[in-house]
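J.: Got a sequence here, can you model it:
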Amino acid sequence: MKKLVYFVSILMLVVFVTSLFAANTRDGRRKFRKNCYQMCHKKDGITPSSYTAAKWDSYFTNNMEKLKKVHKNNELEKSKLSVEELNNIHQYLMEHSLDSKAPETCEG
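T.: Sure, this is the predicted structure:
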């Protein structure tokens, strides 16, 4: 019985700690709409459902080199988004990409 209680306690701790470090997609949605969509991407129609999860992921890997490359005028630095905020945006884009269960545009 003690082993079961110990196991359940450890499992609950892992779930709790993991949720603390998980990206906040709600914040990612707000930041994407305010700093990315409204400021720049509304005119070219880039929304979360514009690309697949794999394509979005490719922009955020390798220290975001691909993302920096397509933002040639230092828009990322000008936006002053923190690493945490960029991670939240990344998670939001992944969860609402073209091939996700809930593709999303920025309309409405």
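J.: Could you use CA atoms for every contact and neighbour count after this?
T.: Noted.
J.: just checking, what's the longest helix in this structure?
T.: The longest helix of the chain (DSSP state H) is helix 2-21.
J.: Before we compare anything, build this one as well:
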Amino acid sequence: MMKTTLQLGVLLLATALAAGSYAADGGNPKKGKHLYKKECKVCHSQSNAAGELTPMSKTMAQWDRFFDKDKHKANPAVFEKLSEKDLKDVQQFLYDHAADSAQPQTCG
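T.: So this is what the prediction gives:
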């Protein structure tokens, strides 16, 4: 019984680590938060026509899909001016603080 419990624990830990690393594969969430505030929050605040957008606006899967497929269709120039590393950093920040993450955040 104890061996089975230990195996299950190891499997759950490996799954959690794999899921967490998928988001941006090495993105730096601290740099991502800075870039988000500098590049995204300018347009995505309560008083702006683009509408408020925070990390909690989407789930982790929705943020992954946004960066994998959507690529900011409303204004693609936003993504064009950021390097791949910058995008990974922003993605990691948003993923780490998404609505269904362990640490949801609004980015105040």
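J.: quick one on the thing from earlier: could you say what helices and strands the next helix or strand after the longest helix of structure 1 packs with?
T.: Under the assignment DSSP states H and E, the closest C-terminal helix or strand after helix 2-21 of structure 1 is helix 25-31. Judged by 3 or more C-alpha pairs under 8 Å, 6 or more residues apart in numbering; DSSP states H and E, helix 25-31 of structure 1 is in contact with helix 83-95.
J.: re earlier: the longest helix of structure 1 vs helix 83-95, what angle?
T.: Helix 2-21 of structure 1 runs at 100 degrees relative to helix 83-95, counting by axes from the mean of the first three to the mean of the last three C-alpha atoms, to 10 degrees.
J.: helices or strands next to helix 2-21 of structure 1 in the packing?
T.: Identification of packing neighbours for helix 2-21 of structure 1 by 3+ C-alpha pairs under 8 Å, 6+ apart yields no helix or strand.
J.: Please state the offset of that helix from the chain centre?
T.: Distance of helix 2-21 of structure 1 from its chain centroid, counting by C-alpha atoms, centre = their mean, to the nearest Å, is 26 Å.
J.: ok, residues contacting the longest helix seen in structure 2?
T.: Criterion DSSP H: the longest helix present in structure 2 is helix 2-22. Residues from elsewhere that reach helix 2-22 of structure 2 (C-alpha atoms under 8 Å, 6 or more residues apart in numbering): Asp96.
J.: Could I get the buried residue list for it?
T.: Residues Gly20 are the ones in helix 2-22 of structure 2 that count as buried (16 or more other C-alpha atoms under 10 Å).
J.: Phe32 of structure 1 versus the aligned partner of Ala61 of structure 2 in structure 1, what's the distance?
T.: Aligning on TM-score structural alignment places Ala61 of structure 2 opposite Ala54 in structure 1. As judged by C-alpha to C-alpha, to the nearest Å, Ala54 of structure 1 and Phe32 of structure 1 stand 18 Å apart.
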